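>>> sequence unknown, structure follows:
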């Protein structure tokens, strides 16, 4: 085998080795999503608040932040109903519980309180039904025990972290496939 033939063979081997890597780049985007190019739209039904303790604003707040997040992080168009990707569900839990117990002068009390929010999400992918799921997502926020739970409940900023975490987890499961 001549030197030129070896160089030619080596070039082809490198090209063949790189082909599988290039083929895997079909649906990836830099936002971390894995959305089929045939998917163009998404729809979000209002997430009803069925939690006993949930504040009146949480249904609207969660739904609007959910829509905004998907609009900011995908190129999908929001439609009122029957999107290629469909989201619906309920806010099923909004609960306070002691997070850290402390004892001062023989008196045991909560040092911190934990707010837990649970949302059941139903996801339908009309282009690939194998990706459909129904799952409950949960997140929490810790507050000092001296903060009154009613003041936390009545302050929409208090629920920002758990709501954002749940939306991010849903995003990762639905379009990032993590």
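Received the coordinates, thanks. Keep in mind that this is a model prediction, so the values were computed, not measured.

>>> from here on, contacts and neighbour counts on C-alpha atoms
Noted.

>>> show me where this structure has helices.
Taking DSSP state H as the criterion, the chain contains helices spanning 3-23, 58-73, 149-153, 160-174.

>>> And these: which comes nearest residue 129?
Checking the helices of the chain against residue 129 by Cα to Cα gives helix 160-174 as the closest, at 11.7 Å.

>>> isn't residue 119 right next to residue 89, touching?
Yes - shown here, residue 119 and residue 89 form a contact pair, counting by Cα atoms under 8 Å, at 7.2 Å.

>>> And those two? Which one has more around it.
Just comparing residue 119 and residue 89: by other Cα atoms under 10 Å the higher neighbour count belongs to residue 119, 26 against 20.

>>> one more structure, for comparison:
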């Protein structure tokens, strides 16, 4: 009975450790990569919202740091994320009977290039976008704008993470 506890402990430790080597607990497949870099994502959208470039770059860095054991570096990373914000658009989605917007939609699109120094087959270039709907009578300012951008960036960064590191 005494030895069974030790055997179970060793098996559990070995299983957890072997999962950690290639896969994190989030399902991320980092392979042999140890570092990543996220280059600055400039805002090249026709409608320019100040500050979202830094906000997005930081959001992507934070997500990868929180969901993997990779170390963030400024250059020479095993994994590299780069790109630009290509869309920031507010448009009406539904109208009222007197031809005013009942609901508006903020859409943000990001063009991303991903490079894996150790496995070029995983490299990709792709556009990611998401939206946030808000009342047509409301102005997209203050906390509502912050919530909208945060919600959109949460979804886009998770989609980028899944595309680049989730090997499902």
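Thanks, I have it. Please read these numbers as outputs of a predicted model, since none were measured by experiment.

>>> thinking again about what came up before, just the helices of structure 1: most buried one?
Most buried of the helices of structure 1 by mean neighbour count (mean count of other Cα atoms under 10 Å) is helix 160-174; its value is a mean of 18.

>>> Just give me the mean distance for that one relative to structure 2.
For helix 160-174 of structure 1, the mean distance from the matching residues in structure 2 following superposition reads 0.5 Å, by mean Cα distance after the TM-score superposition for structure 1.

>>> How many residues are close by residue 131 of structure 1?
14.

>>> which residues touch it?
Residue 131 of structure 1 makes contact with 124, 125, 174 under the criterion Cα atoms under 8 Å, 6 or more residues apart in numbering.

>>> List just the nearest of those to residue 162 of structure 1.
Taking these together and measuring to residue 162 of structure 1 by Cα to Cα, the closest member is residue 174, at 18.2 Å.

>>> CSV please, covering the contacts of residue 131 of structure 1 and showing distance to residue 98 of structure 1.
Putting those into CSV (distance: Cα to Cα, whole Å) gives the following:
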residue, distance to residue 98 of structure 1
124, 36
125, 39
174, 32
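
>>> which of those show up in structure 2 as well?
Counting by both residues aligned by TM-score structural alignment, their matches' Cα atoms under 8 Å, the members of the contacts of residue 131 of structure 1 that carry over to structure 2 are 124, 125, 174.

>>> what's the closest of those to residue 33 of structure 1?
Of all those, residue 33 of structure 1 sits closest to residue 174, with 9.0 Å by Cα to Cα.

>>> Tell me the residue in structure 2 aligned with the closest one.
Using TM-score structural alignment, the equivalent of residue 174 of structure 1 in structure 2 is residue 164.

>>> same check, this time on residue 63 of structure 1
Checking with TM-score structural alignment, residue 63 of structure 1 has residue 57 as its match.

>>> any idea how far residue 156 of structure 2 is from its match?
With distances defined as Cα to Cα, to the nearest Å, the gap from residue 57 of structure 2 to residue 156 of structure 2 amounts to 12 Å.

>>> so how many other residues sit close to residue 99 of structure 2?
Residue 99 of structure 2 is flanked by 8 other residues according to other Cα under 10 Å.

>>> roughly how far apart are residue 102 of structure 2 and residue 134 of structure 2?
From residue 102 of structure 2 over to residue 134 of structure 2 the distance is 9 Å, taken as Cα to Cα.

>>> Now do the shared contacts for these two.
Here residue 102 of structure 2 and residue 134 have no joint contacts, going by Cα under 8 Å, 6+ apart.
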